[in-house]
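Chemist: No letters, just coordinates:
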């Protein structure tokens, strides 16, 4: 059975939607609550995860992630897949390097070890898509030595894809650092969200 064109691996969830929409995803395997803010993680097929942050009845943050010891490879997809897609493939698919290229730490105890590309979405004004990649470097370097996407290891692997609404997150001081406001002249992601992260059909 063919999936509808709007089907995507974020399970139809977007920042700004009511938190009641999470009922369709099932039960989380992890949930944390602090100061009126809830963070929950839901299992997806092939050892992937859906991570959601919500507060005051509204979804603020949605992310596709991959479990640390991933061994289950999903079927081939026409879009991008966490745990599978390379930085080179993502840049080509996106049509540009987005509006920001940042260094991040995969673990607080480690030096910078990954990179993040940031995009606006043509089909969802107000939302920002972040693509985070992890790759190995020469031991004499760390990720902060790389300042341009083209200089990062192009085989670095996509480890998370995150949707945020910067305007909503700005209302919560503890979450404001999770998003950045794009400049007005940014080049948007070249594909609709449903093409970028199509829902993976389970084998029959």
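Modeler: In hand now; what should we look at? This is a predicted model, so every value here is computed, not measured.
Chemist: alpha carbons only for contacts and neighbour counts from here, please
Modeler: OK.
Chemist: Surely residue 38 is within a strand?
Modeler: Yes: secondary structure of residue 38 (DSSP: H, G, I helix; E, B strand; the rest coil): part of a strand.
Chemist: Check the gap between it and residue 31 for me.
Modeler: 7 Å (C-alpha to C-alpha, to the nearest Å).
Chemist: Which of the two has more residues huddled nearby?
Modeler: Neighbours per residue, other C-alpha atoms under 10 Å: of residue 38 and residue 31, the larger number sits with residue 38, 17 against 14.
Chemist: one more structure, for comparison:
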């Protein structure tokens, strides 16, 4: 009986340790059936990537969300758009986070980013996104909720346009695969996120 009792205590301790190890990690999951996406589709505004975002200890953390832009194998020196926020007065932050492109195939494309209780104003895209014949946009994460490590950069979504007559499917979490499509000269937009313990208004790859 004593052994059973000790085993139960040990098991409870493991469960408690596992929970405490995960409780402080930010998490994100794609939200493909959100009202935001439905509105974009119904009004034919463009494309939208929407996510469910959970940020524990939001009062001590800083979130940077940005879009890297590549063309002809080169990265543009500045992000296409960027949103940086943090040190929320609440301890736990939950809500929608995402990236939208209005009129991606036109001359007057506009982009914007948003997070829980924060958003950027739509910005006109100064570069031509209409180069190429085939376009595709994909979520870079799967169906399961993803745990974000502090200080880690994670690709959340991608938009690609190619002059060729076909486009291959790639794993956006595989650095070599991403590098290959960039070097092939495709127009590539990568939505990235980083969560840090410190205040920061800079992005890095």
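Modeler: Yep, that arrived. Everything numeric here is computed off the predicted structure, so don't read it as measured data.
Chemist: Superposing both, give me the TM-score.
Modeler: TM-score for the superposed chains, counting by TM-score structural alignment, normalised by the length of structure 1: 0.28, backed by 103 aligned residues with a C-alpha RMSD of 6.0 Å.
Chemist: Looks like residue 116 of structure 1 contacts residue 157 (just checking).
Modeler: No: taking contacts as C-alpha atoms under 8 Å, residue 116 of structure 1 lies outside contact range of residue 157: 11.2 Å.
Chemist: can you list residues touching both of these two?
Modeler: residue 133 (C-alpha atoms under 8 Å, 6 or more residues apart in numbering).
Chemist: Quick one: neighbours of residue 10 of structure 2, just the number.
Modeler: Residue 10 of structure 2, neighbours per other C-alpha under 10 Å, totals 12.
Chemist: so what's it up against?
Modeler: Not one residue lies near residue 10 of structure 2 by C-alpha under 8 Å, 6+ apart.
Chemist: State whether it is indeed within a helix.
Modeler: Yes: checked against three-state DSSP, residue 10 of structure 2 lies within a helix.
Chemist: so how far is residue 18 of structure 2 from it?
Modeler: Taking C-alpha to C-alpha, one finds residue 10 of structure 2 at 12 Å from residue 18 of structure 2.
Chemist: How about residue 136 of structure 2?
Modeler: For residue 136 of structure 2, the distance to residue 18 of structure 2 - C-alpha to C-alpha - is 39 Å.
Chemist: Also residue 115 of structure 2?
Modeler: 28 Å.
Chemist: do the same with residue 135 of structure 2
Modeler: Distance from residue 135 of structure 2 to residue 18 of structure 2, by C-alpha to C-alpha: 42 Å.
Chemist: again, but for residue 177 of structure 2
Modeler: 33 Å.
Chemist: Comparing residue 115 and residue 18 of structure 2, which shows the higher neighbour count?
Modeler: A direct count of neighbours by other C-alpha under 10 Å for residue 115 of structure 2 and residue 18 places residue 115 higher, at 23 against 11.
Chemist: The nearest residue to the more buried one once chain neighbours are set aside: neighbour count?
Modeler: If you skip the residues right next to it in sequence, residue 115 of structure 2 has residue 97 as its closest partner in space, 4.1 Å away by C-alpha to C-alpha, 6 or more residues apart in numbering. Neighbour count for residue 97 of structure 2, taken as other C-alpha under 10 Å: 23.
Chemist: Please name the residues that touch residue 97 of structure 2.
Modeler: Counting by C-alpha under 8 Å, 6+ apart, residue 97 of structure 2 touches 50-53, 113-116.
Chemist: what's the closest of the residues you listed to residue 153 of structure 2?
Modeler: residue 53 (15.1 Å; C-alpha to C-alpha).
Chemist: How about that closest one, nearest residue that isn't a chain neighbour?
Modeler: Per C-alpha to C-alpha, 6+ apart, closest to residue 53 of structure 2 is residue 28, 4.6 Å.
Chemist: any idea which helix or strand comes after the helix or strand harbouring that neighbour?
Modeler: In this assignment (DSSP states H and E), residue 28 of structure 2 forms part of strand 27-30. Note on strand 27-30 of structure 2: by DSSP H and E, the next helix or strand toward the C-terminus is helix 35-43.
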